[in-house]
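# predicted model and sequence follow; I will ask about them next.
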Amino acid sequence: MPHHTSYGYPYRHGRFGGVNRPTDNTELRQRLLGVKLKALVGDHLGTAVDAEPSGFRSGSGLVVDGRAWVLIDGDASRSLGPAIAWAIRHDAESLDLIAETATGLLARRAGYFSFPISVWFAEDRLLLPVVAEPHAPLPAARDEHTDLIATIEAGGAEPCIEHGVVTGEVRGLEVCRVVDEPTIGRLIDIGEIELSGQLGEPGVRLEVGVGVNDREAFQLLHGDLPTVDALSGVVEAVRSHRSADAPQHPLNRMAPERFLRWEAVNDPARVDMVSVEPASAPVPRPSMKDQAPAVAVGVDDGGRRNVLVFSSGVDLDLVPFALDAHAALAAWGDTELASEITLHLRDNDLVSITRDLAEHAAVTVRCSTLN
């Protein structure tokens, strides 16, 4: 069995006997990752690696005999796109991606590309090949949750069901959520992880607010207000800020990709469709703070069902996400999907590397800009 090894970084001594250290922790970590990557690749290939690694935002990479080796630092769930981009920008003929998290998801998404990609799990200094994990089944919303859709509509919000969770949105922004037990007084935030205790009365209820913390604060301040009245007030306040020509405000900077999807649902001709309906993403969005592409299915004038993916900002992982969305919808039973995917972005957000990634997809991925 391989033994655990720490990968140190040999500092250089300066002119006056001191040590020339990297200027900050980021530079130091990049160098450590480079040392670790060279050691992993050298051990795997059984030969010394002369290529010098170069760092990028998600990790470190090097090219050996046309093979790009990329080591991802930390959460790897959104790293496939940046890794492929690094590989093709360095004229590599294939990609070997090394990660310690989300490797099954990465292996699944790697299979959607014509560009040769292998995914490895790093266990100490041993690289283990990763098997693609299938999509998790799409859960259905429970009847006692969907019973509250009428209340959501009465308050002026638009019902939305994704991954079995019933919410109400205003122009793409969540303003209420159906929960099994009251969140009030029992929520603990640990970074980006939300943990719930067991206090509060059991049962199903509709909580009003933009995000879990806002729902808790709203209930503490307006707990005696009837749910429909409370929701109506929030809907009115949010709607005034959720328009393309509204002044900058926190409420229109949140979930911009879901606003683009909402525009398409209400004006399908905007995306050359007869009708557009929201769809679940391939994996649930971790929280409202996390920006993620929004998925929809559009029916064109020929009756074909097309996968549409809306994005805001430059997202190097957009193409792998979109390919995974198409495969997920098919796995969940939508067998009549057209084989191509359309990405919808604002003009300034469509960059050349996104088109390059799309060209390496195993199915047709079109890029379309929205004014």
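All right, it came through fine.
# drop to CA atoms for contacts and neighbour counts, all remaining ones
Will do.
# which residues touch the residue most central in space within the chain?
Geometric centre of the chain, nearest residue: residue 292, 4.3 Å, by Cα atoms, centre = their mean. Residue 292 makes contact with 255, 257, 285, 311, according to Cα atoms under 8 Å, 6 or more residues apart in numbering.
# and the longest strand for this protein?
strand 337-346 (DSSP state E).
# for that strand, buried residues please.
Residues of strand 337-346 classed as buried: 337, 340, 341, 342, 343, 344, 345, 346 (neighbour count, 16 or more other Cα atoms under 10 Å).
# which of the contacts of residue 292 sits closest to residue 106?
residue 285 (16.6 Å; Cα to Cα).
# and for the closest one, nearest residue in space, chain neighbours not counted?
Spatial nearest neighbour of residue 285, chain neighbours left out: residue 292 (6.8 Å); criterion: Cα to Cα, 6 or more residues apart in numbering.
# I'd like the distance between that neighbour and residue 42.
36 Å (Cα to Cα, to the nearest Å).
# ok, back up a step: if we take the buried residues of strand 337-346, which one ends up nearest to residue 164?
residue 337 (21.5 Å).
# tell me who's in contact with the closest one.
304, 305, 306, 307, 330.
# the first one is in contact with residue 338, isn't it?
If I follow you right, that is residue 304. Yes. If you go by Cα atoms under 8 Å, residue 304 and residue 338 touch, sitting 6.3 Å apart.
# name the SS class of residue 60, please.
strand (DSSP: H, G, I helix; E, B strand; the rest coil).
# give me the neighbour count for it.
Taking other Cα atoms under 10 Å as the criterion, the count of residues near residue 60 is 27.
# can you check the one 10 residues further on too?
Look at residue 70: counted by other Cα under 10 Å, it has 32 neighbours.
# so which residues of the stretch 151-300 of the chain form helices?
With DSSP state H, counting those that start in this stretch, the ranges of helices along the stretch 151-300 of the chain come out as 212-222, 227-239, 250-253, 256-266.
# among those helices, which is nearest residue 104?
helix 256-266 (26.3 Å).
# elements contacting that closest one?
Applying 3 or more Cα pairs under 8 Å, 6 or more residues apart in numbering; DSSP states H and E, we find helix 256-266 packed against strand 275-279, strand 294-299, strand 305-310.
# mind putting the ones you listed into a markdown table with mean neighbour count and distance to residue 160?
Below are the helices and strands packed on helix 256-266 laid out as a markdown table (neighbours: other Cα atoms under 10 Å; distance: least, Cα to Cα, whole Å):
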| stretch | mean neighbour count | distance to residue 160 |
| --- | --- | --- |
| strand 275-279 | 20 | 8 |
| strand 294-299 | 24 | 12 |
| strand 305-310 | 25 | 16 |
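# also this one, for the comparison:
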Amino acid sequence: MPLDPERRAELQAIKLRALITEAGHDLGQTQPETLGQGSALILDNCCWLLADTERPEISLGQGILLAASRSLNELHVLFDHPQAAAKAARQAQGLKPAPTISLITERTLAPVTPGPVELAVTPLPCPDDFINLCSGAGVETVVEHGMWRGEILGLEVARLVDGITEVGVGRFDREAGALLHGDQPTSQALAAAADQVRAQRHPGAGAHPLATLVRERWLRHTLLADPTLVGLSDLAALDSATERTNLRDPAPAFAWGTNPDGQNVLVACSTGVDVNLVPQTAELIVRHQPDQVIVVVPPRDQLPVVEKSIQLLAAPTNLVPLEGPWT
């Protein structure tokens, strides 16, 4: 029988206190606080974070945001999962000062070797049939993590899987479309999907899901069309460090360009307060070594916690507010 949330939080707090005490720190009466499925404790201007048990991959980002919101100077993240710890240690290499990443081994904390830098996937050339199909429906062809896709204003409406074009917004829509409209010509299905997205995804768009999904990619689409909006000479889409698994959870959208001085610039588009923004940007800093980073957010999301957290990035970073094309 799964533990109820209160009991889980209590056990996480006990575990975190024990680990910090075992590491030689006097906690006194300081008590941890619940953070998602993890636990955090503030001690001597340092944030100690016991990683989320369900989603350890977001724990570094959680700690960064918490430390930024409390103006703390140090961050120590403790993991039970070796793979999550190795990934966090790799991301930490793109931060300054770098958080301390530790792996829990029974009641002690062990240092973590950063995981190897993952290389970007080299895609195969896009088949002419897919290009022509997308072009006929007014859909933009893009490639991400080695897979060719068709997008409308940053929202995927088709993808090429093993030579077969799957039409739909998201996995469930693609699967449902294949079952319900399997006898419909692909060109007709794609045109219908594209028209449906265009009807909702436009300036002044409301709260319809098609207008609110992956707005960070919509923001990137705007910059790709006009890099001068952020003072760049050119700009191209760049794979994120981690492929997103769905359309609902926030995830930064990246691009790579040059400024008028010829410097390489990494652009990260984000909306809201995204726990993945700083860790994923840090990982791309490690991978690509940009001269500069530009983080682009809608003006309403230019929040103090975002401004403070991105200053941890190891490359010179500017925060640029830009009205979303949906306004």
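Yep, that arrived. Everything quoted here is computed from the prediction, not taken from an experiment.
# need the TM-score from the superposition.
Once the chains are laid over each other, their TM-score by TM-score structural alignment, normalised by the length of structure 2 reads 0.88; 317 aligned residues with a Cα RMSD of 2.4 Å.
# about what we covered before: how close does the counterpart of the residue nearest to the centre of structure 1 in structure 2 get to residue 153 of structure 2?
Under the alignment (TM-score structural alignment), residue 292 of structure 1 pairs with residue 251 in structure 2. As judged by Cα to Cα, residue 251 of structure 2 and residue 153 of structure 2 stand 16 Å apart.
# and what of residue 83 of structure 2?
For residue 83 of structure 2, the distance to residue 153 of structure 2 - Cα to Cα - is 35 Å.
# with neighbour numbers in mind, choose between the two.
Legend: neighbour count by other Cα under 10 Å for residue 83 of structure 2 and residue 153, higher for residue 153 (22 against 16).
# wait, doesn't the more buried one sit right on residue 225?
No. Using Cα under 8 Å as the test, residue 153 of structure 2 is too far from residue 225 to be in contact (10.7 Å).
# and the helices and strands packed on helix 256-266 of structure 1: which comes nearest residue 80 of structure 1?
strand 305-310 (17.4 Å).
# the closest one vs structure 2, average distance?
By mean Cα distance after the TM-score superposition for structure 1, the fitted strand 305-310 of structure 1 averages 1.2 Å away from its aligned residues in structure 2.
# before we move on, what about stretch 25-36 of structure 1?
Counting by mean Cα distance after the TM-score superposition for structure 1, stretch 25-36 of structure 1 comes out at 2.3 Å.
# how far out from the middle of the chain is that stretch?
25 Å (Cα atoms, centre = their mean, to the nearest Å).
# same thing with stretch 254-271 of structure 2?
Distance, stretch centre to chain centre, for stretch 254-271 of structure 2: 16 Å (Cα atoms, centre = their mean).
# same deal with stretch 96-107 of structure 2?
That offset, for stretch 96-107 of structure 2, works out to 22 Å (Cα atoms, centre = their mean).
# likewise for stretch 294-305 of structure 1?
Distance, centroid of stretch 294-305 of structure 1 to centroid of chain: 22 Å (Cα atoms, centre = their mean).
# repeat that for stretch 247-265 of structure 1.
Distance, centroid of stretch 247-265 of structure 1 to centroid of chain: 17 Å (Cα atoms, centre = their mean).
# next, the buried residues of that stretch.
With burial defined by 16+ other Cα under 10 Å, the residues of stretch 247-265 of structure 1 counted as buried are 251-252, 254-265.
# please identify which pair of the contacts of residue 292 of structure 1 lies farthest apart.
Largest separation among the contacts of residue 292 of structure 1 by Cα to Cα: 285 and 311, giving 13.7 Å.
# structure 2: which residue goes with residue 69 of structure 1?
Per TM-score structural alignment, residue 69 of structure 1 is aligned with residue 48.
# what of residue 169 of structure 1?
That one, residue 169 of structure 1, aligns with residue 151 by TM-score structural alignment.
# wait, its match sits on residue 142?
Yes. Residue 151 of structure 2 is within contact range of residue 142, at 7.2 Å (criterion: Cα under 8 Å).
# which of these two has more neighbours?
Using other Cα under 10 Å, the more surrounded residue of residue 151 of structure 2 and residue 142 is residue 151, with 22 against 17.
# return the distance of that one relative to residue 269 of structure 2.
For residue 151 of structure 2, the distance to residue 269 of structure 2 - Cα to Cα - is 17 Å.
# same question for residue 205 of structure 2.
Distance from residue 205 of structure 2 to residue 269 of structure 2, by Cα to Cα: 19 Å.
# and if you look at residue 122 of structure 2?
Residue 122 of structure 2 is 23 Å from residue 269 of structure 2, by Cα to Cα.
# again with residue 35 of structure 2
Applying Cα to Cα to residue 35 of structure 2 and residue 269 of structure 2 gives a distance of 25 Å.
# follow-up on the earlier one: any chance of JSON lines for the buried residues of stretch 247-265 of structure 1, columns distance to residue 27 of structure 1?
Output for the buried residues of stretch 247-265 of structure 1, formatted as JSON lines (distance: Cα to Cα, whole Å):
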{"residue": "251", "distance to residue 27 of structure 1": "35"}
{"residue": "252", "distance to residue 27 of structure 1": "35"}
{"residue": "254", "distance to residue 27 of structure 1": "31"}
{"residue": "255", "distance to residue 27 of structure 1": "32"}
{"residue": "256", "distance to residue 27 of structure 1": "32"}
{"residue": "257", "distance to residue 27 of structure 1": "33"}
{"residue": "258", "distance to residue 27 of structure 1": "36"}
{"residue": "259", "distance to residue 27 of structure 1": "37"}
{"residue": "260", "distance to residue 27 of structure 1": "37"}
{"residue": "261", "distance to residue 27 of structure 1": "39"}
{"residue": "262", "distance to residue 27 of structure 1": "41"}
{"residue": "263", "distance to residue 27 of structure 1": "42"}
{"residue": "264", "distance to residue 27 of structure 1": "43"}
{"residue": "265", "distance to residue 27 of structure 1": "45"}
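# from those, which is closest to residue 165 of structure 1?
residue 258 (16.1 Å).
# for the counterpart of that closest one in structure 2, which non-adjacent residue is spatially closest?
Residue correspondence, TM-score structural alignment: residue 258 of structure 1 in this structure matches residue 217 in structure 2. The shortest distance from residue 217 of structure 2 to any non-neighbouring residue, by Cα to Cα, 6+ apart, is to residue 154 (4.8 Å).
# tell me who's in contact with the one you found.
214, 215, 217, 218, 219, 220, 221.
# turn those into TSV, including distance to residue 190 of structure 2.
Formatted as TSV, the contacts of residue 154 of structure 2 follow (distance: Cα to Cα, whole Å):
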residue	distance to residue 190 of structure 2
214	19
215	21
217	20
218	19
219	23
220	23
221	20
